[in-house]
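Undergrad: pasting the sequence and the predicted coordinates here, then a few questions.
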Amino acid sequence: MRPRLSIEGGAVRLEGPLLFVRRTLEAGLNEAVEVSGSDGRSRLGRIAALDEQHMTIEVLESPDGLALADTVLRLRGAPLEFALGPGILGRVFNGIGEPVDGGPPLPARVLQPIDGLPVNPVERALPRDFIETGISAIDLMNSLVRGQKLPLFSCGGLPHDRIAVDIATHARLRGGSDDFAIVFAGIGVPFDSADFFRRSLEKSGALARTALFLNLASDSSTQRLLTPRFALTAAEYLAFEEGRHVLVILTDMTNYCEALREVSSSKGEVPGRKGFPGYLYSDLAQLYERAGCLRGRAGTLTQLPILTMPSDDIGHPVPDLTGYITEGQIVLSRDLDRLGIHPPVDVLPSLSRLMKDGIGGGYTHADHPALANQLYAAYARAVQARVLSSVVGDDGMTPVDRSYLAFGRAFERELLHQAAARTLEASMETGWRLLAGLPEGELTRLSDAQIAAHLRGRR
């Protein structure tokens, strides 16, 4: 760490939350700085860009009151760090890790750089073991595994905030382990959404096992870029220092990406697709790749980033690049939402690539994989039958096709829709009951033993 250095009167331009300063001293990229003006108030910032003559400072708090002539910069000689220690769970922070719940400051046990430390790929372990979310469409058909990064793709107006709170409230490990924790980050959210998150977690009691970070839509775009980094740094501390299994919920990552576009434009960088910077992929990867399991460490870090697809376009750069980095996707459907299905998860385009490593014998139930495969196949056939029905009508369909139509309606009404959280066992029971309505010859993904054990007594 360098000694602290000061620059006085070197500011040449202030553009939104970006301060452009003449470079008169050696400084490092991402180095933390303190910015103060004639009002005497110190504001946290960091160096976002450097060239031979100038440096660009991201001011993380309101720049109101700063005047170029009397602005003073104090370089800390180190990157931004988060002081972490016992007692982080049950606390509420703003987007840059400052407590906003009226409680005492955190006891600082360690200082962690918010950009994380590089992990040797050889030290990574294969994600395994099941996390129960309480949502049947996820637990039964797109299972979440410890150490996985599994995004949720939503659309404007869909109830992803409610789903995020439901998962934060009901997610648990199999066996009732108490070393499970939630890190919940609201990124660029309106005040009413932030209030909903906080009140819901308090009411359910889930806040006691949660570290809640809230970056409001009224906060600066530069602060928005740091909120997931502070949240993930807290999660890494809980996972790899305290040995907990941590689920990180980040909502809404589209707000993060739009803030990145805004800051990039202010820096004068060449825009890429839809105005986003060319490094959007690598920037997102720096966040998502902080999930995982490490050899020799008891804890794990699992990510569930939530994003809204602009214009419902899954090919938009934000969901498109997110899909390349992560290990699947949970897709919400506007059509299911119109039918009153909650949560409106469309299971056909949804996928969990690591599901096979965390379910089955020794993890959930030996028949879980076969049941999920059969439900997928039957629902896909039901969707095809609906298309056929719209052309020829129900009277022109075979009895088998009509049984699939009935299955599709029941699948959406009884399995996808749920008024309360379900255990995996309850979800599987519902799945078996629905399959009992199909002809036995159609159940090609199940063995004879599975049909005999779970279905023949129901017919």
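TA: Arrived safely, thanks for sending. Numbering: from 1, shown residues only.

Undergrad: please make it C-alpha for all contacts and neighbour counts, starting now.
TA: Will do.

Undergrad: please determine how far Ser220 is located from Ala206.
TA: 29 Å (Cα to Cα, to the nearest Å).

Undergrad: please disregard the earlier target; I meant His316.
TA: According to Cα to Cα, His316 stands 34 Å off from Ala206.

Undergrad: more crowded one of those two?
TA: Relative neighbour count places Ala206 above the other of His316 and Ala206, with 20 against 14, counting by other Cα atoms under 10 Å.

Undergrad: that one is in contact with Asp166, isn't it?
TA: No: counting by Cα atoms under 8 Å, Ala206 sits too far from Asp166 to count as a contact (10.1 Å).

Undergrad: what sits against the nearest residue to Ala208 once chain neighbours are set aside?
TA: Closest residue in space to Ala208, ignoring its immediate chain neighbours: Gly90 at 4.2 Å, by Cα to Cα, 6 or more residues apart in numbering. Contacts of Gly90 were listed using Cα atoms under 8 Å, 6 or more residues apart in numbering, and they are 207-212.

Undergrad: second structure follows, compare the two:
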Amino acid sequence: MSGFADVEYTGVRELRGPLVVVEGVCGVGWDEFATIALDSGERRHGLVLEVDRDLAVVQVLEDTAGMDRTGTRIAFSGTPLRIPVGAGWLGRVCNGRGEPADGGPPVLGATDTAVAGAPINPVRREPPNEPVLTGVSAVDVLTTLVRGQKLPVFSAAGLPHLELAVQIAAQATCGGEAFAVVFAGMGLTHADASFVRAGLAERSAARELVLLLNTADDPVIERLLTPRIALTVAEDLAFTEGRHVLVVMTDMTAYSEALREVSAARGEIPARRAYPGYLYSDLASLYERCGRIRGRPGSVTVLPVLTMPAGDITHPVPDLTGYITEGQIVLSAEVYAVGTYPPIDPLASLSRLMRKGAGAGRTRADHPDVAAQLIAALARSRQVRELADLIGRSALSPTDLRHLDLEDAFRQRFLTQATDENRPLDDSLDRAWDVLLTLPRSQLGMLPADLLDARQAGAQKPGEAP
């Protein structure tokens, strides 16, 4: 954090929630970092949200509780907030502002970087084309995560989205290449924060993890800073250190509500459901920081997790997130109600870049065909189930009954797995084959005949070289 500049301002006009309005300023710019000194000797920090002539609105990272107008001095650094970057972040647990929460020393680095980041030149962007394997069958086979992709998880209250996020963060790999995870938790309860720390302890001990935890009782402004610090650290680990980095950000709904609260404190005109009109561009400024850069090693892959209030996928946060990102993994209350984990709805989930990262030389040659056939079979199974509810199971044809059996087999043999079960991709694909072969061959028209022959003959694994 920056220290004092030469000039300190004492003209505090107003304290309003997390904001301080300072008058009489000169030469202060937007997003500039500020240090705030209280009469008690305490120091706090802030960022400039708005400048109008000689007035500056500063958002205080530690909130304004205990501050008074007459005993406050504010100094502006002349630059945006910068943090040290480098491999020193690996293995550390910090709060949402990047300050140590593990009892260790402050994180140091040879260089520092602006938290706001820098946009990637579109001409230098490399298209994502290699997988990030998570060890979760439904993700790896049906909605493959690709290096450089942004793929959100849509959940609802009461569903185990945090468990899934921790499992993916603990198990994800890039096929033996240098890899790291940056986990940003926002608005977590203390119980959830403890769960995250315990679930990722092994990866943290291996110095493959950066953990930033903002709890629900931390200042709301800190929640806006947490994902930006996480992405700044990830960009350096990827494009300077040469690692493939997965950034898990949960919960983006808590982040958006913090943005709404600050917007209301600023007196801005609200848009949909009282969120600020710039919610779309603000979310895009986070999600679009993923990718690969031509000529540089490493990649940044973003997995945002968000809860849909009342399960409403048209709510502004999931709605706008869907416009920006490349697909979604949707968790289903109906699937969870029958005791299945992870409760992923395969027909509502989609990875638009999956075919760029799956297939021969990347996962397995039969992967795209198996995934497409399984989705088609599940769609038919759902239609049959709805038909059975109308006319009764006894009126269904033998083929329809086989589709109902496939739906049960999918849930029991493929979808269900333990929260600490790291399933290899070959095992997941073999399970998908076992589910598909509950259908007669006439219903598997999307699979090449040679793959079916090889599988049914029990020869080599489909997709493997003879």
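TA: Received the coordinates, thanks. For clarity, every value in this text was computed on a predicted model and none was experimentally measured.

Undergrad: quick one on the thing from earlier: from the contacts of Gly90 of structure 1, which would you call buried?
TA: The neighbour-count test (16 or more other Cα atoms under 10 Å) marks 207, 209-212 as buried among the contacts of Gly90 of structure 1.

Undergrad: in structure 1, which residue is most central in space?
TA: A centroid search over structure 1 (Cα atoms, centre = their mean) returns Pro305, at 1.5 Å, as the residue closest to the centre.

Undergrad: trace Gly322 of structure 2 over to structure 1, please.
TA: Taking TM-score structural alignment for the superposition, Gly322 of structure 2 sits opposite Gly323 in structure 1.

Undergrad: quick check: next helix or strand after the helix or strand harbouring that match?
TA: Taking DSSP states H and E as the criterion, Gly323 of structure 1 maps to helix 317-325. The first helix or strand that comes after helix 317-325 of structure 1 along the chain, using DSSP H and E, is strand 328-332.

Undergrad: so that following strand versus helix 317-325, what angle?
TA: Here the directions of strand 328-332 of structure 1 and helix 317-325 differ by 140 degrees (axes from the mean of the first three to the mean of the last three Cα atoms, to 10 degrees).

Undergrad: coming back round to it: narrow the contacts of Gly90 of structure 1 to those in strands?
TA: When strands are assigned by DSSP state E, the members of those inside them are 210-212.

Undergrad: any idea which of those residues is closest to Ser193 of structure 1?
TA: Of all those, Leu212 has the smallest distance to Ser193 of structure 1: 13.0 Å, by Cα to Cα.

Undergrad: re the thing from before, list the contacts of the residue nearest to the centre of structure 1.
TA: Under the criterion of Cα under 8 Å, 6+ apart, the neighbours of Pro305 of structure 1 are 149-152, 248-253.

Undergrad: which ones among these are found in helices?
TA: Residues of the contacts of Pro305 of structure 1 located in helices (DSSP state H): Met253.

Undergrad: could the buried ones among the contacts of Gly90 of structure 1 go into a markdown table alongside distance to Ala49 of structure 1?
TA: Putting the buried ones among the contacts of Gly90 of structure 1 into a markdown table (distance: Cα to Cα, whole Å) gives the following:
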| residue | distance to Ala49 of structure 1 |
| --- | --- |
| Leu207 | 37 |
| Arg209 | 37 |
| Thr210 | 34 |
| Ala211 | 31 |
| Leu212 | 30 |
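
Undergrad: among those, give me the pair with the biggest separation.
TA: Arg209 and Leu212 (9.7 Å).

Undergrad: can you give me the distance of Leu259 of structure 2 to Met252 of structure 2?
TA: Taking Cα to Cα as the measure, Leu259 of structure 2 falls 10 Å from Met252 of structure 2.

Undergrad: ok, those two, which is more surrounded?
TA: The neighbour count for Leu259 of structure 2 versus Met252, taken as other Cα under 10 Å, is higher for Met252 (25 against 21).

Undergrad: what's the closest of the contacts of Gly90 of structure 1 to Leu14 of structure 1?
TA: Of all these, the one sitting nearest Leu14 of structure 1 is Leu212; the distance, using Cα to Cα, is 31.6 Å.

Undergrad: and that closest one, what does it touch?
TA: By Cα under 8 Å, 6+ apart, the contact set of Leu212 of structure 1 is 90-93, 183-186, 198.

Undergrad: could you list which of those belong to helices?
TA: Residues of the contacts of Leu212 of structure 1 located in helices (DSSP H): Arg198.

Undergrad: select from the contacts of Leu212 of structure 1 the one having the most neighbours.
TA: Per-residue neighbour counts (other Cα under 10 Å) across these peak at Ala185, which has 31 neighbours.

Undergrad: just to check, that residue is in contact with Phe213?
TA: Yes: under the criterion of Cα under 8 Å, Ala185 of structure 1 lies in contact with Phe213, with a separation of 4.6 Å.

Undergrad: identify the contacts common to the two.
TA: Shared contacts of Ala185 of structure 1 and Phe213 (Cα under 8 Å, 6+ apart): 227, 231.

Undergrad: nice, that's everything, thank you.
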